[in-house]
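# got a predicted structure here, sequence first:
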Amino acid sequence: IAVGGNVTGVNVGDEVIAVIPGFWPGSHAEYVLTKSDAVARKPSNVNYLEATSLPYVACLPFGLLSTALKYFDRSCRSFRDGRWFSYAYFMPNSQCLNQISEFIDNEKIKIPHIEKVYKFNEFPTAYDRCALLHTKGKLIIDIAEEPLPSKIDPPPPSSTVSPYHPGTKSVPVIDLKPPPLHAEPAPVVA
């Protein structure tokens, strides 16, 4: 890491993890320029492969509510319509990432189990494995070594209503969520 002026919390040479929104970074070759509040030190007991999944596991609502909610002060429980709901206000930034790193170092939050890393061209295989519920850990798609396509063709026009997004005319969209165990047949749209 290289550090500019007025940056606190990280030093030159630190190993870091980051949650960088797509509209923040500026990049040149393999370097990324971003705000310091999107970066935190990498936990000492994880490798880079494990670290790539940490911020997103901890920042996703289900991951946060099911594993780390009890450690955050700004959490709340609500009773509505006969059910208890838990929620938290959480914006990923360096303070939260440092707190997550500390929880991992102190073994309060488990390191995600990464089952397999697939190359980008193996995405259909990874998707099929996930759809068939044959996963016991996280599947990672590695796009770092993949060349960028020289030309991206636009999707073909569609004159039918998409079964994936009713009310829209579009090509089908891949949903990475595995299907339910007892899926009902999809309704036919005429």
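All right, it came through fine.
# CA atoms for contacts and neighbours, from now on please.
Fine.
# for residue 11, see how far away residue 145 is.
For residue 145, the distance to residue 11 equals 28 Å [Cα to Cα, to the nearest Å].
# pretty sure residue 118 belongs to a strand, no?
Yes. The assignment for residue 118 is a strand, going by DSSP: H, G, I helix; E, B strand; the rest coil.
# wait, it sits on residue 144?
No. With contact defined as Cα atoms under 8 Å, residue 118 does not reach residue 144; the gap is 11.2 Å.
# so these two - more neighbours on which side?
Counted by other Cα atoms under 10 Å, residue 118 and residue 144 do not tie: residue 118 has more neighbours, with 16 against 8.
# give the contact list for the more buried one.
For residue 118, the contacting residues are 126, 139, 140, 141, 142, by Cα atoms under 8 Å, 6 or more residues apart in numbering.
# the second one: helix or strand, and which one exactly?
Meaning residue 139. strand 138-142 (DSSP states H and E).
# next up, a second structure to put side by side with the first:
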Amino acid sequence: MHTRISSCFIHKMVKSRSLLMRCMYAVSIRGFAKATIAQPRHSTTGNMMNAWVTSEFGAPMVKTTMRIPEVSNTKQLLLKVKAASVNPIDTIMRDGYGRTIISVCKQIENKSLAPLSFLPFIGGRDCSAVVEYVGQGVSKFKRGDEVMAVIGPTYAGSHAEYVLARECWCAPKPANISHIEAAALPYVSCTAWTALVSVARINARNAYGQHVLIHGGAGGVGTAAIQLLKAWNVGKLVATCSADSFKLVSSLGAKPIDYRSETVKDELRSEGPFDVVLDCVDSELARWSDNVMGIWRNSVHVTVVSPTLRETDSYGILFGFASTAMKYLARSVDPAWNGRWFAYAYFAPNEECLNFISRQLGNGKMKAIIDQTYSFNELPAAYEKVAQRHGRGKTVVDFDKH
């Protein structure tokens, strides 16, 4: 029994680490595929754009005039941003969160032996945009197409008038939705997809009959996860949220439970056991909910709040990964005795996910949950709003709003 549990610990730890490495691969190694044929200069070459830039960690963002980036890879697109969301990750990356791993990824991408700076930083991990220019190897899009896109963490973000993206980071924007709606879903959907599909192994083929609990059901990742699971006809779906978010969560198809209620644990016990727990908040209640997972049913608790980036920022790559592994083992001991598994999940661009949500939005089977919109000039206020972590749905910047 001890040997079995120890081997399962190792398997799950390696799985989480390998997932992070695959995510790093997804946003970095493909950068080796640099253009072997020089890209022709396009009409925006040498032109200027506005972007919100952080030049020092913790310093205020400054609206800056800078050159429009040039396509340097045959599979890149230059996008003219029409709307972009603000995610919690943006608000902490401007303070340096993730700088160690992202700098290493940049080195790999650029085949550089010298360290590459995390600064200057431009936030924005997704957007809705119009294609301005395409690399010679791009086959799915052309100039003038409307797309929804995620932006990998090694790239300058979408809180600028123009942004570069890879072809596999883009999907067609449905004609029946606005740019604001299209900008709200790519990043959070890819994050939820990684947690559910890549880690928890739940998908359209096996979701029926499974019971899922989501902590943070009214947030961006939570609302995206609920809609993905409902599209796959999941058996039971329960989500914790505040009482004033009940209407939203119910409208998406999940049973809401007030995480502030004195009876919340009893309510969760009565709804369980669960096959999958998705933690979007890293709360004491989320950690306790191991107790309402199925016993020896291969149930899994997956969290999108991992210590990996924080630990590597503090201790470097080697010791940061070692520290994360120790935290993972400590977190996994108790649930493993009952055949309950724990894992971390990380955002990674996913073309299959983007095309799926594009179809769902086009068919009216998925919707963007917009909490508040801001103009491009109001972007710092949008950051401050998102940093409070109490939003219902997404905060989106409308570049056409004045």
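On my side now, so go ahead. Small disclaimer: the values here were computed from a predicted structure and weren't measured.
# and the strand holding residue 139 of structure 1, what does it pack onto?
On a contact count with 3 or more Cα pairs under 8 Å, 6 or more residues apart in numbering; DSSP states H and E, strand 138-142 of structure 1 meets strand 114-119.
# what angle separates the strand it packs on from strand 138-142?
Here strand 114-119 of structure 1 runs at an angle of 20 degrees relative to strand 138-142 (axes from the mean of the first three to the mean of the last three Cα atoms, to 10 degrees).
# now do the buried residues in strand 114-119 of structure 1.
residue 118 (16 or more other Cα atoms under 10 Å).
# need the next SSE after that strand, C-terminal direction.
Note on strand 114-119 of structure 1: by DSSP H and E, the next helix or strand toward the C-terminus is helix 123-131.
# in what helix or strand does the aligned residue in structure 2 for residue 32 of structure 1 lie?
Under the alignment defined by TM-score structural alignment, residue 32 of structure 1 is paired with residue 163 of structure 2. Assigned by DSSP H and E, residue 163 of structure 2 belongs to strand 162-166.
# on average, how far is the helix or strand following that strand from the matching bit in structure 1?
The helix or strand immediately downstream of strand 162-166 of structure 2 is strand 170-172, counting by DSSP H and E. Strand 170-172 of structure 2, aligned to structure 1 and superposed, deviates on average by 1.1 Å (mean Cα distance after the TM-score superposition for structure 1).
# just the buried residues of strand 170-172 of structure 2, please?
Quick answer for strand 170-172 of structure 2 (16+ other Cα under 10 Å): 170, 171, 172.
# tell me the secondary structure for the closest residue to the match of residue 32 of structure 1 other than its chain neighbours?
Closest residue to residue 163 of structure 2 apart from its sequence neighbours, by Cα to Cα, 6 or more residues apart in numbering: residue 79 at 5.3 Å. Judged by three-state DSSP, the three-state class of residue 79 of structure 2 is strand.
# kindly report the same for residue 10 of structure 1.
Per three-state DSSP, residue 10 of structure 1 ends up coil.
# mind jotting down where the strands sit in structure 1?
16-18, 26-28, 31-33, 39-41, 75-80, 83-88, 114-119, 138-142 (DSSP state E).
# the strand holding residue 139 of structure 1 against structure 2, how far on average?
With mean Cα distance after the TM-score superposition for structure 1, strand 138-142 of structure 1 averages 4.2 Å from its match.
# quick one: the match of residue 32 of structure 1 and residue 82 touch, right?
No. With contacts counted by Cα under 8 Å, residue 163 of structure 2 stays clear of residue 82, the gap being 10.8 Å.
# quick check: closest non-adjacent residue to residue 369 of structure 2.
Using Cα to Cα, 6+ apart, the closest residue to residue 369 of structure 2 is residue 393 (4.7 Å).
# and if you look at residue 23 of structure 2?
residue 348 (5.1 Å).
# re the thing from before, what's the burial count for the residue nearest to residue 369 of structure 2?
Neighbourhood size, residue 393 of structure 2 [other Cα under 10 Å]: 23.
# how near is it to residue 257 of structure 2?
17 Å.
# what's the following helix or strand after the helix or strand where residue 318 of structure 2 lies?
Following DSSP H and E, one finds residue 318 of structure 2 within helix 308-336. Next in sequence after helix 308-336 of structure 2, counting helices and strands by DSSP H and E, comes strand 340-344.
# quick one, that following strand and helix 308-336 angle?
Put simply, strand 340-344 of structure 2 runs at 180 degrees to helix 308-336, going by the same axes, to 10 degrees.
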